[in-house]
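A.B. asks: Mind folding the following:
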Amino acid sequence: MSAILVVNSGSSSFKYQLIEMTTEEVLASGLVERIGEAMGHTKHTSAAGSAELDLPIANHTQGFQAMLDAFETNGPSLVEHAPVAVGHRVVHGGKRFFEATVVTDLVKINIQDLAELAPLHNPANLEGISAAQHAFPAVPHVAVFDTAFHSTLSPAAYTYAIDKELADRHRVRRYGFHGTSHKFVSEAAAEFLGRPFGDTKTIVLHLGNGASACAVSDGRSVETSMGMTPLEGLVMGTRSGDLDPAVLFHLHRKTGMTFDELDTLLNRGSGILGLSGRGDMRDMIAAANGGDADAGAALDVYLHRLKHYVGAYAAQLGRVDAIVFTAGVGENTPLIRAGALEGLGILGIEIDARRNESSERGARLISTDSSRVAVLVIPTNEELEIARQTLAVI
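C.D. replies: Next up is the predicted model:
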């Protein structure tokens, strides 16, 4: 048996999966949330069913104890399925981490140092690592970085055109995110098409509340839409995506908005929420279909930006074998898939309306048989990708 425990830790919660790597079967999954509040909450799902519990959880260490108690009570046994390693999602690896890495004290120091680039994520990821090391002290812990897959970007792709010395001193460049998902999905697309991963050119559209595009050429990320932070690129649930930087100067001068207020505006009060008043894509589409003008305009902006990136990445790749939709919106919203690729027959892209509207789940083809570019829907599985990379490292 070779089970891997995968942990995705936030500041007040963490998710986990125990995966048996021989079969890649999920033996158990769960969520520990509301850490540090008056009353915490756990949910644990295994072959025995789902069990939920409310109890005080003061910190992540107590959260991991609650997880261990859930395994003991509801299974499976961590004696029979003892994890050989724990894989951790870490958001920002900067320029220092370009592959999954066994966690050492030095690695933890570097993750903390990179927290200035991801202040909401890296410290929380570290809390999860420390708590997990306390719960599982005898096994290796592996950090898998969201940015790592994009370490293959060329200088032309990752460089911002500002003063070079200033940029170097303050680590200003494009890093990209969702790399674990982009790697999993682009590799799965090559397998679906029966092509070698090293000879496949793919555009992956990871569309959830956070959204990013990635051009993958022969197994390597060569372009991606998110930048130094996850704010750049596509229109998202609450993030603006691409924006003229002078907008910030203008708003500051006109309204007196502070840097923190502008940060909050662009990250939490923009995107489809800012345009339509609705932060959930399903609600926005329902409103647009009902004749709401703001929701309809927001949908147009969202699709316009998507199409822009598809065209730009097709130009960068030179040849496109597949366009792949993934994540919550990408996997479940036929209107978005059709709208993003409408009118792109010039690139050899033809959507089959019946296939696109099908209620089928799992990896599937939604383009016509005559389409020069395959259009696929492939569910992402970041936990499995983290587990695979963790097992490969150890």
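
A.B. asks: switch to C-alpha atoms for all contacts and neighbour counts from now on
C.D. replies: Noted.

A.B. asks: Would you mind naming the helix or strand containing the residue of the chain positioned farthest from its centre?
C.D. replies: Taking Cα atoms, centre = their mean, the residue of the chain most remote from its mean C-alpha position is Lys254, at 35.1 Å. Using DSSP states H and E, Lys254 maps to helix 246-255.

A.B. asks: Now the second one, please; I'll put the structures next to each other:
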Amino acid sequence: MNEGGAGIGGDRNVLVVNAGSSSVKLRLLDPGDQVLAAHNLRAVAGSPDPGELERAVENLAHAGEVAITGHRVVHGGPVFTDPVLVDEEVERRLRELVPLAPLHQPAALTALADVSAVLPGVPRVACFDTSFHARMPPEAVTYPVPASWREEYGVRRYGFHGLSHAYASRRAAELTGGRRVVTAHLGSGASLAAVRDGVSVDTTMGFTPLEGMVMATRSGTVDPGLLLWLQTERGLTAEELTDALFHRSGMTGLVGSADMRSVLDGARREGSPEALGFAVYLHRLRAETAAMAAALDGLDVLVFTGGVGERAAPVRSGAAAGLGFLGVAVDDDLNASYAGGDLEITAAGAPARTLVIEAREDIEIARAARALLP
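C.D. replies: Model (predicted):
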């Protein structure tokens, strides 16, 4: 069970709006962070049907007064390092960041406008996936590129999924007392974070949400020289590369499917594309976990969260099988029996503890919104 947040940031209900590239999740949370009502909408080209969204928001408002709306926004850039009350100027500056997160930023801005049209006058708070990583040390955020790029263009590592990493790492510390936590947010997008005493010190995503892990349709890290070669020797345009790396790579590029369930089913066949794809996924996951543990000088707790992290037991066991040198080992029965909520799946005697924690970005957003508007 998740602990409530009564008394944190006031006593107001918050409507949390989590807009992704293919869905919009709406949650009305009371002051104790209990869900009063929920609704999920499909999004086409990043936007749900306006009429359907209007009806959903109105229905949720019947479950309790909406005092604040809290919106997940993927990219805050160098300016928005903390939650912010949204006005026209903030919206304008957020639109300028669309090229850095083309799959998600437009969806968040559309949902922000559409919900505001249904609830005019209700304060709007934007909460950023980049905020949790905004205070990483210089060595973790600096790219070894020309100084003019860093100074004139603001090139640096930002990191993403911060709302999920913040909640999962705090929850892990509450359950275990561990100070050095690696959180693995694994879903259609995927990233890891190294968290020491509640503070992010490193993460796998960078300037955009393309760096790091193999994802559903995104490549994760590839050799930049490969991209230059494709442009100069094979004539691919920047637009073609962008489409390929964001929409046709990752598991989709490896096996033709972005669905991890389908990948796991096919991976049982030796020599299949799915078997190779899953091996590539685990190889990158183990390597990135080890890198995050190195940033922490060791590992107390490993956390799996997100759609794949919570629902794919073979991903958790497969990752753990290659991380024994870090003290990670999972109990097979506990791992297979996970059915939701928060569960420790550590094998008896393992030095590092392993948890599955339900992703609750909604709680993180609601708490931040109340704190900004006490």
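
A.B. asks: And the TM-score between these chains?
C.D. replies: Put the two chains on top of each other and the TM-score (TM-score structural alignment, normalised by the length of the second structure) is 0.90; 363 aligned residues with a Cα RMSD of 2.2 Å.

A.B. asks: quick one on the thing from earlier: and the residue farthest from the centre of the first structure, how far from Val172 of the first structure?
C.D. replies: 27 Å (Cα to Cα, to the nearest Å).

A.B. asks: and what of Glu33 of the first structure?
C.D. replies: Glu33 of the first structure is 33 Å from Val172 of the first structure, where distance means Cα to Cα.

A.B. asks: neighbour count winner among those two?
C.D. replies: Glu33 (23 against 19; other Cα atoms under 10 Å).

A.B. asks: Where does stretch 65-76 of the second structure end up in the first structure?
C.D. replies: With TM-score structural alignment applied, stretch 65-76 of the second structure matches the range 82-93 in the first structure.

A.B. asks: what's that stretch in contact with?
C.D. replies: With Cα atoms under 8 Å, 6 or more residues apart in numbering as the test, stretch 82-93 of the first structure has contacts from 2-9, 18, 111, 114-115, 117-118, 121-122, 125, 128-129, 132, 139-148, 177, 386-387, 390-391, 394.

A.B. asks: what comes into contact with the helix holding Lys254 of the first structure?
C.D. replies: Counting by Cα under 8 Å, 6+ apart, residues outside helix 246-255 of the first structure touching it are Met257, Thr258, Leu262.

A.B. asks: So what does the last one match up with in the second structure?
C.D. replies: To tie it back to what came earlier, the one meant is Leu262 of the first structure. Aligned partner of Leu262 of the first structure by TM-score structural alignment: Leu241.

A.B. asks: ditto for Phe136 of the first structure
C.D. replies: Phe136 of the first structure maps onto Leu119 in the second structure, by TM-score structural alignment.

A.B. asks: What distance do you get for that match to Ala166 of the second structure?
C.D. replies: Using Cα to Cα, we find Leu119 of the second structure at a distance of 28 Å from Ala166 of the second structure.

A.B. asks: Compare those two (neighbour count), which wins?
C.D. replies: In this view Leu119 of the second structure and Ala166 are compared by other Cα under 10 Å, and Ala166 has more residues nearby, 23 against 19.

A.B. asks: So what does the more buried one match up with in the first structure?
C.D. replies: Mapped onto the first structure by TM-score structural alignment, Ala166 of the second structure lines up with Lys183.

A.B. asks: and that match, what does it touch?
C.D. replies: Phe149.

A.B. asks: Could you say which helix or strand holds it?
C.D. replies: In the assignment (DSSP H and E), Lys183 of the first structure maps to helix 179-193.

A.B. asks: Same question for Ala143 of the first structure.
C.D. replies: Secondary structure assignment for Ala143 of the first structure, by DSSP H and E: strand 141-145.

A.B. asks: can you pull out the strands in the second structure?
C.D. replies: Under the criterion DSSP state E, the second structure contains strands at 14-19, 23-29, 35-42, 68-73, 84-85, 124-128, 180-186, 190-196, 199-203, 301-305, 343-344, 353-356.

A.B. asks: With respect to Ala287 of the second structure, which of those lies nearest?
C.D. replies: Smallest distance to Ala287 of the second structure across those (Cα to Cα): 10.8 Å, for strand 190-196.

A.B. asks: Tell me how far Tyr160 of the first structure lies from Met228 of the first structure.
C.D. replies: For Tyr160 of the first structure relative to Met228 of the first structure (Cα to Cα), the value is 10 Å.

A.B. asks: And Val32 of the first structure, by the same measure?
C.D. replies: Computed as Cα to Cα, the Val32 of the first structure to Met228 of the first structure distance reads 30 Å.

A.B. asks: same deal with Leu53 of the first structure?
C.D. replies: Counting by Cα to Cα - Leu53 of the first structure and Met228 of the first structure are separated by 39 Å.
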